[in-house]
Every structure is written in structure tokens, then in C-alpha cells.
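1. below are the sequence and a predicted model; questions follow.
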Amino acid sequence: MEQAQVANKSSLKAKVQKLGSTLSSMVMPNIGALIAWGVLTALFIPDGYLPNESFATMVSPMLTYLIPILIGYTGGKVIAGDRGAVVGAIATMGVIVGTDIPMLLGAMIMGPLGGWVIKKFDEMFQDKIRAGFEMLVNNFSAGLIGFALALIGFVAIGPVVNTLTEAMASGVEVIVNAHLIPLANVFIEPAKILFLNNAINHGILTPLGTEQVSEFGKSILYLLEANPGPGLGVLLAFTLFGKGAAKSSAPGAIIIHFIGGIHEIYFPYVMMKPIMFLAVIAGGVSGSFTFQLLGAGLRAPASPGSIIAIMAMTPFNSVMSVVSVLAGIAVGAGVSFVIAAAILKADAKNTVDNFEEQVQQTQAAKLSSKGIAVQPVSGINRIVFACDAGMGSSAMGASILRKKVKEAGLAQQVTNAAINNLQDDANALIVTQEELQERAKQKAPHATFVAVENFLNSPRYDEIVASLSGNGGTPEKKSETLRPEEQLPAHALKHVSEIILAHDDRKGSATMAKKVVQDLLTKESLAVPIRKSHINDLHANATSLVITKESLTQQAKDTAPEAVHFSVNSLMGNTNYQRIVSSLKETV
């Protein structure tokens, strides 16, 4: 019963993250257009820094037509590639012309709708098209479906979205007038750390903020999620009062967070001590209260949420505009710091020491200095870091592993991508944060997966390099030596009909080990089935060869005493696997 509830919660969480990711994936690729529009507005409107009547004529068309069409195009492409992009853009035109307000929200509906409809059309009719008519059918289907959706958008969806937008705008106005905007951070800050930050900022706040900018010239909504103050306060507290790797890594994290704008870097510091949620919530609420009190706002979204991007989007029409933004950030950081510092000092045991287990940054240098073998294991030909938006922390994680792969002399390409853009490739190794792995597996079920807690500091990277290099375990253990009781003569494997890799909760190691053994079996033309199993779900018989780590061997023997058992230092070491496969071949 409890497992079912956990599964349902996990599934619901994945669906919410998927919806939020879909919304943000339409806006984030087009942030450049929003920034261009914001700069154009800041410079050339009558109240701008360099008023220019001719250049200012671009302001309204960009907001009314260009940005919504780009969002619709991107939304269609996320669902159905290039054909979906074209249909999504055509469909978006219907809601644009059918209303008198900027249709960012309408585009976020029509774009994916257009992509979904054309995708379903292709699934139904693609295999029924006669040879030679493919281009004709594809072009006319996209045009006619886009035409029909544009009419629907003009007549039905546009007016509905217009009404909803006006209602939301009225709601925002009520919240602003009631001085309740700071309370939004009670929900925003925890949601950010659950990897919904891009969904909130670019899927909800950006469209509403753009509507406010078109009327008032700036919007406080752009600051609610992007404020780096709460995260900065937490990192400062760990810098001064933390312990171990958490303390030593926090100063570097401050630079990446505050200047680089990669907010994900402070998420692990909060998640390792859940009571830290109080610090970021209090910092967010106090920062937003200060923004509201002083009338702060930005002309366009600040993406990423760095102090540089925020100041670039701050109106410079008065000193107070700048002061109000900096004050909100400073107050948010100060409040967050005070509470986080109190939490760390009050915790006598200071359990943040477990952060050291997640870092282990020195392993990379050891890998290079120990002269690890550089012949890659066949099968995995590319490594993809996947996160919600395919930017920020995943790009940095990919950069870290790319360096390690290069130092080890491996040929695998290391890239980063948004989860929505993943391709199902059996030869791909996909690295995700634990919170996002379920969604990633839905997009690429046949790929190999490794989950990490933190893209920027993870010992799993060295494990990946070791596995791909054909050398398991830590660098100090270049090869595994069989103890006498672990020697398996060929006759012990004579009746083996399957191989089981029994693992604990670190199933990523078993997945990669399975790939290694399967490749060795294929190379020797052996058709022995191989599967992985959690140690608690182990089912084996007398014809099963069960491979486990030393720490799990006794439990495996107690569970399946009749099976043949083999213990290894690390599931990802392949020296012993080669011996096993050679012994199996001798029995054939």
C-alpha cells in the first residue's frame, strides 16, 4: 500500500514537472527575443534613454506578433519536430489576430496543440500514403491543419485566453494592491528546489510580467523567482558555519549562483537539510516585500537569474529603480543568511558532513595520474546530461564530465539537452538528477541511466569514466584479485542458464555492468540471458549465476542458497567478468 502511494506521488510529481517543463521549454529558447524587445523598449520609446520614433515602431509588432509566433513555433516543435513547429506557428496566428492583447499564453496553448494534431495525423496516415505523394500530402496536411486551427484559435481559443488573461491580470492587480505579492514566495521557493523553477519563471511569471510591462513599463513579477538573494544567503551561511565539503565548496557555488545565475547549484545545500526551506522561503518573502515596498521591477525577464542579467534588465530612468532592485536582493540574502546560519549553529551534530560523500573532487586527478586504460567499452557512444531546460547546471555538469572523459582518452561525446528533447537511443548514457530520472526514462526508455544528486559535484562521474575505460572501482583498484573462495572453475558454470546482477539502491551501476557483460557475451557468441535485480527482489535457482558486491553476497546466498554466487569489489569492474565469460565459453 505504501509503495503504491509512493509510486502515485512520484508519477504525479513527474506529470507536474513534465507540464512545467513543456511550458518553460517554449519560452526559454526565445528569451533572447524577449530581451531584445526589452532593450528596444528601454532605449527607444518616448520615456526611454534614447527616444527614437522610428525605432520605437518595432516595439509593438515584436510583442504582438514576433514573440507569440516564436513561442508557438517552439511549442509545436517540442511536440512534433519541424512539422509541428510550422503548424504551431500558423495556429498561433489565429489567437494573435483574434484578440487585442499580447498572446503569449495563447501561443503556449496553440503551439503544442498544433504539434499534437499534426503528430496524430502522421501516426494515422503516414503509412497509408502512396509512394511519390509524400511531399504533396505532408505539405497540404500541415497547411490545412494549421488553417483549421488558426480559425479555431481566432473564434474560440483566443477570446477564452483573452478572458483568462484579463482575469489573471486583475488577480495580479488585486494581489499588488493588497500588498500580498510576497506570499507567492511561500510556494515559489520550495517549487524551485523541486526543479520547477523554469516552469514557474518562464511558464507563468514571464507571460504575466510581459503583459504588465506593455502597460507600466516594468514588472515586479520578473523578480519573484529570479531573485538570487535567498540562495546567496544559504550559501553564505554554509561558507561561514558549514563543515567539510559543504563549507569548502560553498564559496565557489556563490560565484556560480550569484554571477553565473545558475540557481540549481544551491538546491543540494537546502535538500540535505530540509529545514533550510525555512531560510529560502523567508528570504524570498522578505525580498519580494522589499521589491513591492520600493516599487522595483524589470523591463524584461532576467535569464539566467544572475546579478548581471538582473541589472541589465533594470530600468535606469532613476536612481531609485536601481536601489529598489538591489535592496530587495540584499534583504532576501540577509534574512536567508540569518536563518540558515541559526539552523547550522543550532545543529550540534551538523550533519552536513555527509556532503563530502557526494563531492570527492580529487578522484579526477587520481584517474589521470594512475594511468587508467583508455580503451572504451563498446555500446555507449555518447553521454547526455539531461535537465529540465537543457541549460544551466546540466551544461556545467557536461563540461565537468567532458573534461574527465578527455583526460581518460575516451571517444564518447558528452552533450547536454532538455528532457523534452531526448532521443531514445540504446547506445546513449543519460545522466540526470534523481528528481528528474523518471521523466527522462519516459522519453528514452532504452538508454542507460545514471542518476546524480548534484550535477556539479558527483562521485558518479569517476565511476562512469572507470566503467567506460574498462576499469571498475576506484583508481587504486585497477584490477580485482579473486580470493581463493571466489575462484570459479569451469565445471561450476557448466549448468548456468542465466546471469543475475543483484544490486542495492544504486541501480545505475548494475545497468552499466549489464551492458559490459552483455557486450562480452556477444563478442564470444554466447546466448546466455542476463538481467539485473534488486537484492530484496532476488529470485534465483540452481542454474543461476548471481553476481553481487561483497557487501551483498551473504544476503544473496541466504535468499538463493542453491544458486552459484560470485562476489566482486565493484559491479562496474570488468576484469572478473572477462574471466566468467571465458569460463562459460569453456563449458560450451
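-> Structure received.
2. can we go C-alpha only for contacts and neighbour counts from here?
-> OK.
3. longest helix anywhere in this structure?
-> As assigned by DSSP state H, the longest helix anywhere in the chain is helix 67-97.
4. quick check: next helix or strand after that helix?
-> helix 104-125 (DSSP states H and E).
5. packing partners for that following helix?
-> helix 67-97, helix 134-152, helix 158-177 (3 or more C-alpha pairs under 8 Å, 6 or more residues apart in numbering; DSSP states H and E).
6. let's bring in a second one:
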Amino acid sequence: MKNKVQSFGKFLSSMVMPNIGAFIAWGFLTALFISTGWFPNDRLATIVDPMLMYLLPILVGYTGGKVVGGDRGAVMGAIATIGVVVGSDQTMLIGGMIMGPIGGWVIKKFDEQVDGKIPAGFEMLINNFSIGILGMILAIIGYYLIGPVMSAVLVVLESGVQFLIDNTLLPLVAIFIEPAKVLFLNNAINHGIFTPLGAEQVSEAGKSIMYMIESNPGPGLGVLAAYWAFSQDKITKSSAPGAIIIHFFGGIHEIYFPYVLMNPVILLAPMAGSAAAIFFYSITGAGLSFAASPGSIIAFLAAAPRGETLLVLAGVAIAAVVSFLVAAPIVKMGGKKSLDDAKDDVKSMKSTTAPVAIEGKVSQVIFACDAGMGSSAMGATKFRNRIAPLNLGIKVTNSSVDNVPAGTDIVVCQAALQDRARKSAPNAQLVVINNFLADPALDALFAQVEAMATGETAPAEESVKADSKKKILIADGIVLGCTATTKEEAIQSAGKLLNKLGYVDATYVPAMLEREKTVSTYMGFGVAIPHGTAAAKDAVKKSGIVMLQFPNGVSFGDEDAQLVFGIAGVGDEHLDLLAKIGEMMEDESNLSALKTTTDVEKVLAMLG
């Protein structure tokens, strides 16, 4: 049921989001030049109504038709939409959302029926006339039937919204909005529902409270501030300030969803903050002139009507303060809950942080989010910059989770979107993360990509491969009951053992220390996998892994590692064992046994 709601919501928002720039252009014209705007101008104000009545609905219908029926569907969607636009005296954004996809579906079905049956030489004639005739029919249906019906529906919806506002009941909407947002329905709610309703209100009053309900950055700010101030988990606490900047100023609200999911009771905080802000905006009559997208404080204030900037800012502050006050005691009582405890419904996120064993050549990595514009763009940029020094020629970009490009080798997405990612890219390897800012799965992916830069082509003969894999981890490469005071000391011990066993020469050890200065090799769950830099690939003689056990732990920054796997890789010979280590990290009992056992043979048996 949840997936169906997500798909429907995504479908609605997919018709609006590509056209947000047009909505913003209309919004600025409204905010600046209508009679109550910043710079009233009667001539420029005449652009406002035609954009709202014609341009925006037709763009929505065009996009909806294209989503369903491609380029021909887009033209059909636009033709069909003009019927409902002219057949109603109200703004037909919702009409475009209906007629656009219908137009795309009709021409798609027509093309399927005539596929292979058109006589040679008549293709252009039939293609053009089919759109012309079918589009005309849909436009007439829209004019006489859909337009009047949608007008009546809009009257009912507007009356309902006005009833909620007049009776100060609109804050109750927050009870439903905030839980829906953390299920990644934020774009669907804002652009599929509130944007069309808000546009109608703006056409009459020059502003709308509907634009303020989902996009207010205050509730999320309060949650993140509470984790920054009171979280007992060091990684979560240290990641919160960066998340605040990205959420509040960048407008990427998805960044705070994992902080809510790690302790669902926290939902009470943004719900309370949002309700308080909506109540404030309701009693003061505040509104925005256009959709604040993304939900950055910059966009939020830019959409404020003349003379209401401080009023709009006050509502954001109220939401943040209330959200913080509710979240603070919950975070305190949550103990050491970390981002790794965030869950997608009942699915634990812990299984997503294990090292990734990359299979085959990687040429394209896609970071995917719901809309393909916010958190995915940020994640792709960070990872692209991170791997740039390796010069591997890997393309790293972002897309919507439902439209992953063909030929993608690896898809990186958040846990709540993994089912959609698998459906969209069934042949791609999936890396499921929790936080685009700091996630062990991203560190593991980087380690694997870096290993590709240090490796050489593995021997072609299967017998040679099999023999090399057997010798990657041997009994002499396992040392139990170690002690170390610093991570540098532990890494040196691992490097010296790799050198002693003939896997690397002595220059590899300082390269391991240099690698640790760049990005921590701590993977989570008490496991670290130190290895050399890309420049040290010539120091690797053959693939090998050593394991050092530190029962009392050794500090790797904010966390302690009890297991340190020193890695030297040629080609992909060591990846099977890394995958096995990843599997062990998913099983807490086996992982605990590795950390405490005094039997080397048991370690060999457990790691295969």
C-alpha cells in the first residue's frame, strides 16, 4: 500500500517539478508587479494571469503526457489540456494533471495498435493526423466534460481549505504531513497537491498559506539542532551541523529524515513545530507568493510578499523552537541511538553499511533520490569530488530513483527508496545508505573504487585465481589479543605484517598511514580496513589480507575498532573476502565472536 501511495505521489510531482522554474517566474512576476507587489506595474502585471491560466496548466499537461507517452504523448497532453483550460473559469493545474497523462496514454495505445501496420510512405501522414484528430477529440471532451467537473471539484477543495483556515483547524494537517515527508512523499505533497491549490489562492489574494505547509525549514532545523546539542552518539552529533547547513540553506529536507527514522518518537517534534507555525500563519493571514522550492530559508523568504518578510521569518523561528523543545528530551532519553539505527519501516539500516564488493568494471555511478534534484545531486557532487584524484574515468551523477539511466553500474540511494531503485535498475549493483554526509557504506564504496585504482589485471586462468584466493588470508596473517594506543600504531602493525608475509614491500606501510589521513578506513561495528593510497599500487606484490584483533579496542576517531583488516589488493582477488567480512558485519553474534575468540582456526573457518 505504501509503495502505491509513493508511486502515485511521485507521478503527481513528476508533472510539476520539471516546471518549477516556470512557477517561480510567475511567482516573481506576481510578487513584484501586481498592485500589492513590491514594484506595482500595470503593464507587466498583465503577464501574470495568462501565465497562470494558460502557460502553467499547459506545461503541466505537456509534461504529464511526456511521462506517459514520450514526445508524442507530450504534444497530445498539451492539446488535451487546452480544452479544460478554456472550458473552465478557474486555474486548471489539476486539470492539466488529468488531461496530460490521458493524452499520453491515448496516443501510446494508438501507436501500439498500428505498430507494423502502416503502409510504407504513409508514416508521417498517419503520425501527424493521429495526434491532430485524437487531440481534438480530447480537447472537446475536456472543454465540455472534464473542465466543468474539475471546476466543481476545485470549488469544493477551496471551500474545505477555507473552512480549515477560518476555524483554525489547518494546523492539524501537520499530523499527516510530517510522517508522509519522512516516507519521501514531500515532493508529491508539496508539488502535487499544495502547489495547484496555492496557485488558485495567489490568483485571488496574491499569496497562499498552502506554500508554507510543507516547505517550512523550521521543523527539520529543530530536530537537527536537538541532535547536535544532546545526541550521545559522536558520529550523529558531529554530522548534525553539516546537515543543518544543507537542510536550512540548501533546502534539501531529505537530509533530516534519517535523524527522525532512528527514533520514530522524534516525529512528534516536527509535527508540533509545523502545527505551531501553521497556527501562527493562519491567525496572522500570512502566505507566500509562489512555491518555495527547494525548501531553503532563502527561497522561503524570497517568496514572501511585500511587507511580510519578518512575519514569514517569525513562523520559521516558531517552528524551529517548538520542534527543538520537543525533540531535545527525546534525544536525551534515546541514549546512544545512531544514524545506523534508522529504519525503513521494519527494515534495519545496519545491513546497508557493510563493505561493498564491486563486481566487474564500473563506468557509471548514479546517486538517486525521489525527485533526482536534491539529496542525490549533493551526494553525487561529494562522491565525484572524492574519487576525482583517482582518475578512473568513472561518471558520477544523479537522477530520480524511478528513472535511473540505462547502463548504470552502481546505484546509491537511501533505504526508503531501495525497492524503487531495484525496480528502476534491476541490473545495477545497489548501495543503500542512510546519510549522504557520513555513511560507512559510502566509505566502503570509496575503498572499493580506490582498490580498483591500485589493482592490476588478475591472471586469466581460473586455477591461478582460485589458488591466489586461498592464500589471501592465512593463519600467519591472523594475530589475536593485540594492543595499541593509537590507530596509527594499529595500522603500522597491520602494514608490517603484510610486508613480513610478502604481500607488499616496506613502502606500503607509510602509504597506509597517508591513506588514513585522507579518509578514515573505519567501517563501523568495530571494524577498520586500512590500506594504501592509489600511488602505492607498485608496492603491492600480491593480494593479501591480515587480521589483527584488539579486544579492548583502538580509537579510530569517534569510534573504537576491535578488528583491523590490513588490505593489499591486486585486481579483484581480495574482493570475495571483503564481501565475506561484510556478511560477518551483518551478524552481530558472529562479529562478536571474531572480536573475542582466541582460536586462529576458528577465524579461518568463519571467514572461509
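-> In hand now; what should we look at? Bear in mind that the values here come from a model prediction, so they are computed numbers and not experimental data.
7. can you give me the TM-score here?
-> Superposed pair, TM-score by TM-score structural alignment, normalised by the length of the first structure: 0.74. Supporting alignment: 468 aligned residues with a C-alpha RMSD of 3.2 Å.
8. now do the longest helix of the first structure against helix 104-125, angle only.
-> Helix 67-97 of the first structure runs at 90 degrees relative to helix 104-125, counting by axes from the mean of the first three to the mean of the last three C-alpha atoms, to 10 degrees.
9. what's the mean deviation for helix 67-97 of the first structure versus the second structure?
-> Superposed on the second structure, helix 67-97 of the first structure shows a mean distance to its aligned partners of 1.0 Å (mean C-alpha distance after the TM-score superposition for the first structure).
10. name the element the equivalent of L34 of the first structure over in the second structure belongs to?
-> Using TM-score structural alignment, the partner of L34 of the first structure in the second structure is F23. Under the criterion of DSSP H and E, F23 of the second structure resides in helix 20-33.
11. name the residues of that helix that come out as buried.
-> For helix 20-33 of the second structure, burial by neighbour count (16 or more other C-alpha atoms under 10 Å) applies to 20, 22-24, 26-33.
12. just to revisit the earlier point, the match of L34 of the first structure: what's it in contact with?
-> Contacts were defined as C-alpha atoms under 8 Å, 6 or more residues apart in numbering; by that measure F23 of the second structure touches 56, 290-291.
13. using the three-state scheme, assign N416 of the first structure.
-> strand (DSSP: H, G, I helix; E, B strand; the rest coil).
14. so what corresponds to it in the second structure?
-> Per TM-score structural alignment, the equivalent position to N416 of the first structure in the second structure is N398.
15. what's the neighbour count on its match?
-> Around N398 of the second structure there are 25 other residues, counting by other C-alpha atoms under 10 Å.
16. wait, doesn't it sit right on G372?
-> Yes. Using C-alpha atoms under 8 Å, N398 of the second structure makes contact with G372 at a distance of 6.1 Å.
17. all the strands of the stretch 151-300 of the second structure, residue numbers only.
-> Assigned by DSSP state E, counting those that start in this stretch, the stretch 151-300 of the second structure shows no strands.
18. that one: helices as residue ranges?
-> For the stretch 151-300 of the second structure, the helices defined by DSSP state H, counting those that start in this stretch cover 174-180, 186-189, 195-205, 210-213, 218-230, 234-248, 257-261, 268-284, 297-302.
19. what of the stretch 301-450 of the second structure?
-> 309-333, 375-387, 418-424, 440-454.
20. show me what contacts the aligned partner of T210 of the first structure in the second structure?
-> Using TM-score structural alignment, the equivalent of T210 of the first structure in the second structure is A199. The contact partners of A199 of the second structure, by C-alpha under 8 Å, 6+ apart, come to 52, 91, 208, 290.
21. apart from its neighbours in sequence, what residue is nearest the third one?
-> Distance criterion C-alpha to C-alpha, 6 or more residues apart in numbering; nearest residue to S208 of the second structure, sequence neighbours excluded, is G287 at 4.4 Å.
22. next up, the contacts around the aligned residue in the first structure for the one you found.
-> Under the alignment (TM-score structural alignment), G287 of the second structure pairs with G297 in the first structure. Contact analysis of G297 of the first structure by C-alpha under 8 Å, 6+ apart lists 218-223, 291, 314-315, 321, 325.
23. just confirm A502 of the first structure is within a helix.
-> No. Going by three-state DSSP, the assignment for A502 of the first structure is strand, not a helix.
24. E550 is in contact with that one, correct?
-> No. Contact criterion C-alpha under 8 Å: A502 of the first structure and E550 do not qualify, at 11.0 Å.
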